[in-house]
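In: Sequence first, then the predicted structure, then my questions.
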Amino acid sequence: MRKLLLAIVILELTSIGCNMQTRGSKYAAAPDVPFRAEHLAVGTHPDMVNTTDVNKDGHIDILAANSDSNNVSVYLGDGKGGFSPAPGSPFAAGQSPSDIAVANFNGDDSPDIAVSNHGVKTVTVLLGNGKGQFALAPGSPFNVESSPHPHGIASADFNGDKKPDIAVDSWGENKVLVIFGKGDGTFQTPGMKFETGRMPYHRLRTADLNADGNADIVTSNFEAGSVSVLFSDGRGNFTRKDFPTPPNPFGIAIADLNGDHQLDIAVVHYSGHGNDPSKNALSMLFGDGKENFSPAKGSPFSTGNYPGTLGAGDLNGDGIADIVVPNTLDGTLTIYLGGRNGITPAAYSPMRVGRTPQGVAVADLNHDGRGDIVVAEEEDNDVLVLLAK
């Protein structure tokens, strides 16, 4: 649905062509922007990105889910801000991969990949060899009873057996589906479903929000105007609490945004298919570590046009997570800095990037102690890497 609108508006946006494998700086950055840009060619229509060390060399690598070419691109980092394609990349990942989770699904100590397949009821699991290469797990893609099909995906051990499990949305029935891992790269299907608020449509994320040692699940409920937190008991069961948000909650990030050592929830709200700009926003719910969340002072905050996802990480090296929001129709990033005294916009925000920025991740790609930004640029078929100067 988002792609139909993008196809209409793209005619009004600047078109810049380039097909090199590693493209260098394609868009001129403003002088006060503290980033150096690099572009990496990926598959067709990258929707989401993830960052992790897939080849176990101590350096962060980049993964991109390419929804129209049905694969995942993998770039290996050299720890200095340089990247090269992994041998064999891109890797087939089922139909329309839309989100990426990383875990060690088969117990060999090498990172593996799970992607949600938008448009079909499957999850594709790719097992890594520890060198940056991936192959389909036995039985993958796995059929999942998601209604109508999965969008977001997350992974954690939800039942305490030390084996990573997978959670996907089943937004057509207002539920989350959890399939439990067997520890060999396969899963116990069809899994179990847990109720959320109305229409947990886009992304879900997982973290231990109440410091009990168990991974919890957070969904954004588009029709309900809320987020649901499913608190885990560590045995495969969940207790749900809902927290109100502004209208149209969509993407989610979980991080400590105010330096109190408790995890908070950031949510982007996009204008929907009616494209009402007044609904474009970023809201933040501060957690107390005791299963309670309250709106941050000043929330909601403004964004650009058509935000759909967001990323969290420490951009300025102060030890507190910051927020990056891609504004798809503006071709910009909105950046807010977290802090003990409140949330403030970065001096260089909004920052112009490519034509249609989509998924985003924040990680320290060059070991300088500051977060760098990775953006999926859907219509340009590349990933933008912004290294902190």
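Out: Received, thanks. What you see is a predicted model, and the numbers here were worked out from it, not measured in a lab.

In: okay, CA-based contacts and neighbour counts for the rest of this
Out: Fine.

In: for stretch 382-389, which positions count as buried?
Out: Across stretch 382-389, burial judged by 16 or more other CA atoms under 10 Å covers 382-388.

In: cool, stretch 135-155 as well?
Out: Applying a neighbour-count criterion of 16+ other CA under 10 Å, one finds 135-137, 140-142, 144-147, 149-155 buried in stretch 135-155.

In: Check it against this one:
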Amino acid sequence: MTRTSIGLLRVAAIFLFLSAIPDRALTQTVSFIARGDFKVGTHPHWMAASDFNGDGRPDLATANSDSNNVSVLLGNGDGTFQAAPTLVAGSRPESVAVGDINRDGVPDLAVANSGSSDVSVLLGNGDGSFQAARAFAVAGTTAAAVADLDGDGRPALAMAHAGVVSVLLGNGDGTFQAARAFATAGTSPHSITVADLNGDGRPDLAVANVGSLQTPGQIPGNVSVLLGNGDGTFQEARTFDGGTTPAAVSVADLNGDGRPDLAVANFGSIGSTAQPGNAAVLLGNGDGSFQSAGFFVT
């Protein structure tokens, strides 16, 4: 599988989650207008949405791994977007996350750079433009999330890379403390999300580990769950079978029982163990554990 197809399928994971919702949960037919294409940098690997200029219209940001930048597309409110300016990030940006990192009420960007082994933080100006990136060291990071992980009201960063999650607690001014690593018990993490998975009011982490079925070595992927202690530290990871090559994970109550569930997008594999992509749903037990996955063809 080429880097291009991996990047495109990561973005397509957003749409795979629609297939994971049971038919009974849909009250009306879902349809789409003809697609519109908008130019960004080279090999976009991840996309995030927010209102970057405060006009009430959703905007987009893409992490472009081969052009080493981030594209920001301001929305017109009708599904179309203005031409995208590019923002300099680190080397090989793989993921972009949005949060109010310096607590000024304006969305900021955190970009995971696998090539330069750091995270670029770009503080927003509130008009759709951003300040120059500031880098914080995180080895080989491939996925990013922004959330308050220790309950101090300051956004922190959770960065997935090389079998671990690195947590950088925030100072509340756009800077961060040194990273602390927690093992994920997975190979090649591609996506990370933050949610309360066991109902204790503390943020937990779910990580999609793609494995290496598409390369020599044939290591299957999984989903790692790290329950939070509420102080920015996490318990030992538990792993769950989310399919052959989990590329993205999202959290929602998919069956209406009040418990968070996991939706996982798998982009399949090639070679001797070739398998098609699919979407997996792991229903939650409410204690941070999950039932066996149900799979849906996409």
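Out: Received it, and whenever you're ready, just let me know what you need. Being a predicted model, the structure only gives us computed values, none of them experimental.

In: In a markdown table, list the buried residues of stretch 382-389 of structure 1 along with secondary structure.
Out: Shown next, in a markdown table, are the buried residues of stretch 382-389 of structure 1 (DSSP: H, G, I helix; E, B strand; the rest coil):
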| residue | secondary structure |
| --- | --- |
| 382 | strand |
| 383 | strand |
| 384 | strand |
| 385 | strand |
| 386 | strand |
| 387 | strand |
| 388 | strand |
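
In: Which single one of those is nearest to residue 166 of structure 1?
Out: Nearest to residue 166 of structure 1 among the buried residues of stretch 382-389 of structure 1 is residue 383, at 25.7 Å by CA to CA.

In: Neighbours of whatever residue of structure 2 lines up with residue 156 of structure 1, how many?
Out: Matched by TM-score structural alignment, residue 156 of structure 1 corresponds to residue 147 in structure 2. By the criterion of other CA atoms under 10 Å, residue 147 of structure 2 has 22 neighbours.

In: my read: residue 147 of structure 2 touches residue 98, true?
Out: No. The criterion here is CA atoms under 8 Å, and residue 147 of structure 2 misses it with residue 98 at 9.5 Å.

In: could you show me where the helices are in structure 1, in order?
Out: Ranges of helices in structure 1, per DSSP state H, are 2-9.

In: and the longest strand for it?
Out: Ordering each strand of structure 1 by length in residues (DSSP state E) puts strand 187-195 first.

In: Could you list the residues in contact with that one?
Out: 142-145, 165, 174-182, 238, 240 (CA atoms under 8 Å, 6 or more residues apart in numbering).

In: Over to stretch 291-298 of structure 2?
Out: Residues outside stretch 291-298 of structure 2 that contact it (CA under 8 Å, 6+ apart) are 16, 19-20, 240-243, 277-285.

In: Recalculate using a threshold of 7 Å.
Out: Residues outside stretch 291-298 of structure 2 that contact it (CA atoms under 7 Å, 6 or more residues apart in numbering) are 16, 19-20, 241-242, 277-284.

In: Including neighbour count and distance to residue 230 of structure 2, could those go into a markdown table?
Out: Formatted as a markdown table, the contacts of stretch 291-298 of structure 2 follow (neighbours: other CA atoms under 10 Å; distance: CA to CA, whole Å):
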| residue | neighbour count | distance to residue 230 of structure 2 |
| --- | --- | --- |
| 16 | 25 | 32 |
| 19 | 18 | 33 |
| 20 | 22 | 31 |
| 241 | 18 | 26 |
| 242 | 29 | 26 |
| 277 | 21 | 35 |
| 278 | 23 | 34 |
| 279 | 28 | 31 |
| 280 | 27 | 29 |
| 281 | 28 | 27 |
| 282 | 22 | 24 |
| 283 | 22 | 24 |
| 284 | 24 | 20 |
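
In: hmm, which two among these are most spread apart?
Out: 277 and 284 (22.5 Å).

In: separation between residue 13 of structure 2 and residue 297 of structure 2?
Out: 13 Å (CA to CA, to the nearest Å).

In: Could you double-check that residue 211 of structure 1 lies in contact with residue 289?
Out: Yes. The pair residue 211 of structure 1 / residue 289 is scored as a contact, 6.4 Å apart, by CA atoms under 7 Å.

In: The stretch 51-200 of structure 2: strands as residue ranges?
Out: Remark: strands assigned in the stretch 51-200 of structure 2 by DSSP state E, counting those that start in this stretch are 59-64, 69-73, 86-88, 93-99, 108-113, 118-122, 134-137, 143-147, 156-161, 164-168, 180-183, 189-195.

In: just these: most buried one?
Out: Scoring these by mean neighbour count under mean count of other CA atoms under 10 Å gives strand 108-113 as the most buried, with a mean of 30.

In: Report the mean deviation for that one after fitting onto structure 1.
Out: Its matched residues in structure 1 lie on average 0.4 Å from strand 108-113 of structure 2 after superposition (mean CA distance after the TM-score superposition for structure 1).
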